[in-house]
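Asker: compute the structure for the input listed below.
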Amino acid sequence: MRRVTVLGGCGAFPEPGRACSGFLVEWDGYRLVLDLGYATLPRLLTLCPDGEVDAVVITHEHPDHCIDLHGLFRMHFYGRTRSRTIPLYCPPGVLDRLVGLEPDVDLRAVFTLHELPGEYQVGPLSLTGVALPHYVPDVGVRLRAGRTVLAYTGDTGPDPLLAELGRDADLYIVEATDRPGGGPESSRNLLTAEEAGRWATRAGAKRLMLSHFWPGNNRHQARSAARTTYAGDIVTAEENLTIEFGRAEDPRPAHRLA
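Answerer: Okay, the predicted model is just below:
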């Protein structure tokens, strides 16, 4: 099985019935989580009972991207004993933020920290973390397995590195916050849907997934805005949406899990 499943696609805080940023990447039995924002952990547990994942990647320390990592920690710290720790790839501020929630325990009892940005071999996946502009240190993530590439921006403002991060990606997950009052491009640390499409075009990405929607925003309108700057296939990050990758290295049609 080679697929990515959306755990959540909201920014800031979850809308009713939804969750904040989170994705599960499954590749030939290896399970890697990209971000664990508000309300993503229960969704992850429906796919990975007992929280049995092989690695976690967190793009930055804002709670709509990392808060449920603490829940995953508690499952393994207070629950049944693990035979090994879980590799955690993230900027240093992520653990610092979570330590404040429970300062009397050591998060490294469950997680082995690998700092981003940087390059790592993570199971069958080559991981590259690229520093991108945001209010706190943030990394975009590029995963490669053979000829297949999955790229994810986390949260970011406009930056030339976005074209390289998503270069020829089979799937490029790009934040499209469309936050009201975002201001001029030169001073922002978030993207619009139109900009998401523009960067996916510059990257030559084969498929674009829009994510990190500001609560209350119309996702259909966001998709239409991205269509003005990107001619390829566009999907929005809907909870339980899956995109499968075939052995021929081409993404298969998206579908929703039951």
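
Asker: C-alpha from now on. contacts and neighbour counts both.
Answerer: OK.

Asker: helices along the stretch 1-150 of the chain, start to end?
Answerer: 40-47, 63-78, 93-99 (DSSP state H, counting those that start in this stretch).

Asker: would a markdown table of those helices with mean neighbour count and distance to Thr229 be doable?
Answerer: Compiled in a markdown table, these are given as follows (neighbours: other Cα atoms under 10 Å; distance: least, Cα to Cα, whole Å):
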| stretch | mean neighbour count | distance to Thr229 |
| --- | --- | --- |
| helix 40-47 | 19 | 30 |
| helix 63-78 | 20 | 27 |
| helix 93-99 | 18 | 33 |
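
Asker: how about Pro158, secondary structure?
Answerer: Following DSSP: H, G, I helix; E, B strand; the rest coil, Pro158 is assigned to coil.

Asker: could you double-check that it sits in contact with Leu191?
Answerer: Yes. Look at Pro158 against Leu191 with Cα atoms under 8 Å: they come within range, at 6.5 Å.

Asker: who's more crowded, these two?
Answerer: Leu191 (23 against 20; other Cα atoms under 10 Å).

Asker: hang on, the earlier thing: dump the helices of the stretch 1-150 of the chain into JSON lines; add distance to Gly29 as well.
Answerer: Below are these laid out as JSON lines (distance: least, Cα to Cα, whole Å):
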{"stretch": "helix 40-47", "distance to Gly29": "12"}
{"stretch": "helix 63-78", "distance to Gly29": "20"}
{"stretch": "helix 93-99", "distance to Gly29": "27"}
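
Asker: among those, which comes closest to Ala226?
Answerer: Ala226 sits nearest to helix 63-78 of all the helices of the stretch 1-150 of the chain, at 23.0 Å, using Cα to Cα.

Asker: can you give me the strands in the stretch 101-250 of the chain?
Answerer: Per DSSP state E, counting those that start in this stretch, the stretch 101-250 of the chain carries strands over the ranges 111-115, 118-122, 125-132, 138-145, 148-152, 171-175, 207-211, 233-236, 241-245.

Asker: tell me the most buried of those?
Answerer: strand 171-175 (a mean of 28; mean count of other Cα atoms under 10 Å).

Asker: show me the contact partners of that one.
Answerer: Contacts with strand 171-175, where a contact means Cα atoms under 8 Å, 6 or more residues apart in numbering, come from 149-156, 166, 190-193, 196, 200, 205-213, 251.

Asker: end-to-end on stretch 132-149?
Answerer: 19 Å (Cα to Cα, to the nearest Å).

Asker: this one as well, want them side by side:
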Amino acid sequence: MKLTILGGDGAWPSYGGACSGYLVEHAGFRLLIDPGYGVAARVGAAIDAVYVTHGHPDHCADLNPLLRRIDATEEKPIDVYAPAHALDQVLALDRPGWLESTYDLHEFTPGEAYAIGPFRATTVDLPHFLANAGIRLSAGGETIAYTGDTGPSDRLRELADGVDILLHEASYARTTDSEFLSTARVAGQTAAAAQAKNLILTHLFPTTDREEAMRAATSAYDGPVTIARPS
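Answerer: The predicted structure is shown next:
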């Protein structure tokens, strides 16, 4: 599998940056995970499917320009996977019916498992302000896990167990009072407990100190750690 970071900012994009957006490729299949603000301009070639963890706009707003592009260029329709009703608002941005021919919507309940092209996708219900489905993707003997946005949860260990790459939300560096967001330190603890081979911190707020986030993660996890930045 090939992972390309298209964006990694949380809540709003930093200058010249983009919010959550991750392209996973295998056997010629291109899966876009979380088309947040600024991601559509970075996708490049046509994609085959989109997976959305939850309905906050920094994770799904750029689905609209992606669908507009498909309509204008007559690309093939894409499969879109999201928790039930997560995309109601973004799909209602344009006049009714205009973009319906550009996608096939597959709504699911977090916790379900299914195939997306060549990938085996296992979803995990994780705590957030909205229904949030972390995802574990396997193909070709490799596995990538992504939390979406999440607070502390015992299910994070299930999501991340033994993965090659763990993409873990880290809105803050070390501490937060929120039950629905995480820190770089928690990300490091999760990676260590799950014996993940690599940790990528993502969804850092533009105001979060990146160096402090790295120190927080590496104080809990001794494997390779990076911060999600557009490739």
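
Asker: nearest to Arg82 of the first structure, out of the strands of the stretch 101-250 of the first structure?
Answerer: Closest among the strands of the stretch 101-250 of the first structure, using Cα to Cα: strand 111-115, at 10.9 Å.

Asker: against the second structure, where does the closest one fall?
Answerer: With TM-score structural alignment applied, strand 111-115 of the first structure matches the range 103-107 in the second structure.

Asker: on average, how far is that stretch from the matching bit in the first structure?
Answerer: For stretch 103-107 of the second structure, the mean deviation from the first structure after alignment is 1.5 Å (mean Cα distance after the TM-score superposition for the first structure).

Asker: what does Glu179 of the second structure align to in the first structure?
Answerer: In the first structure, the residue paired with Glu179 of the second structure according to TM-score structural alignment is Arg188.

Asker: Gly154 of the first structure versus the residue nearest to the spatial centre of the first structure, what's the distance?
Answerer: Geometric centre of the first structure, nearest residue: Leu34, 4.2 Å, by Cα atoms, centre = their mean. As judged by Cα to Cα, Leu34 of the first structure and Gly154 of the first structure stand 9 Å apart.

Asker: quick one, what contacts the nearest residue to Leu66 of the second structure once chain neighbours are set aside?
Answerer: Leaving aside its sequence neighbours, Leu66 of the second structure sits nearest to Ala40 (Cα to Cα, 6 or more residues apart in numbering; 5.9 Å). Ala40 of the second structure is in contact with Asp62, Leu63, Pro65, Leu66, counting by Cα under 8 Å, 6+ apart.

Asker: what residue of the first structure matches up with Leu63 of the second structure?
Answerer: Checking TM-score structural alignment: Leu63 of the second structure goes with Leu69.

Asker: my read: its match touches Tyr38, true?
Answerer: No. Using Cα under 8 Å, Leu69 of the first structure is not in contact with Tyr38; the gap is 9.4 Å.

Asker: so what's the match of Leu63 of the second structure up against?
Answerer: Leu36, Gly37, Leu41.

Asker: what is the burial count for Tyr221 of the second structure?
Answerer: 23.

Asker: same deal with Pro16 of the first structure?
Answerer: 7.

Asker: ok, it to Pro160 of the first structure distance?
Answerer: Counting by Cα to Cα, the gap from Pro16 of the first structure to Pro160 of the first structure is 35 Å.

Asker: ok, Arg2 of the first structure next?
Answerer: Counting by Cα to Cα - Arg2 of the first structure and Pro160 of the first structure are separated by 30 Å.

Asker: neighbour-wise, which of those two wins?
Answerer: Arg2 (17 against 12).

Asker: and the more buried one, how far is that from Ser211 of the first structure?
Answerer: Distance of Arg2 of the first structure to Ser211 of the first structure, computed by Cα to Cα: 21 Å.

Asker: same deal with Ala222 of the first structure?
Answerer: Note on Ala222 of the first structure: its distance to Ser211 of the first structure, by Cα to Cα, is 10 Å.

Asker: what does Gln121 of the first structure give?
Answerer: Gln121 of the first structure is 26 Å from Ser211 of the first structure, by Cα to Cα.

Asker: then Gly204 of the first structure?
Answerer: 18 Å.

Asker: again with Thr148 of the first structure
Answerer: Thr148 of the first structure is 21 Å from Ser211 of the first structure, by Cα to Cα.

Asker: mind listing what Tyr221 of the second structure touches?
Answerer: Gly188, Gln189, Ala191, Ala192.

Asker: and it? What does it align with in the first structure?
Answerer: With TM-score structural alignment as the criterion, Tyr221 of the second structure pairs with Tyr230.

Asker: residue contacts, Thr176 of the second structure?
Answerer: By Cα under 8 Å, 6+ apart, the contact list for Thr176 of the second structure reads Ser182, Thr183.

Asker: got a list of what the match of Glu179 of the second structure touches?
Answerer: Going by Cα under 8 Å, 6+ apart, Arg188 of the first structure touches Gly157, Pro158, Gly182.

Asker: and the second one, what's its match in the second structure?
Answerer: Residue correspondence, TM-score structural alignment: Pro158 of the first structure in this structure matches Pro152 in the second structure.

Asker: how many other residues sit next to the nearest residue to Pro14 of the first structure once chain neighbours are set aside?
Answerer: Spatial nearest neighbour of Pro14 of the first structure, chain neighbours left out: Cys20 (5.3 Å); criterion: Cα to Cα, 6+ apart. Using other Cα under 10 Å, Cys20 of the first structure has 33 neighbouring residues.

Asker: check the one 5 residues further on too.
Answerer: Here the number of neighbours of Val25 of the first structure (other Cα under 10 Å) works out to 23.

Asker: give the contact list for it.
Answerer: Arg2, Arg3, Val4, Thr5, Arg31, Leu32, Val33, Leu34.

Asker: residue contacts, the fourth one?
Answerer: Listed by Cα under 8 Å, 6+ apart, the contact partners of Thr5 of the first structure are Phe23, Leu24, Val25, Glu239, Asn240, Leu241, Thr242, Ile243.
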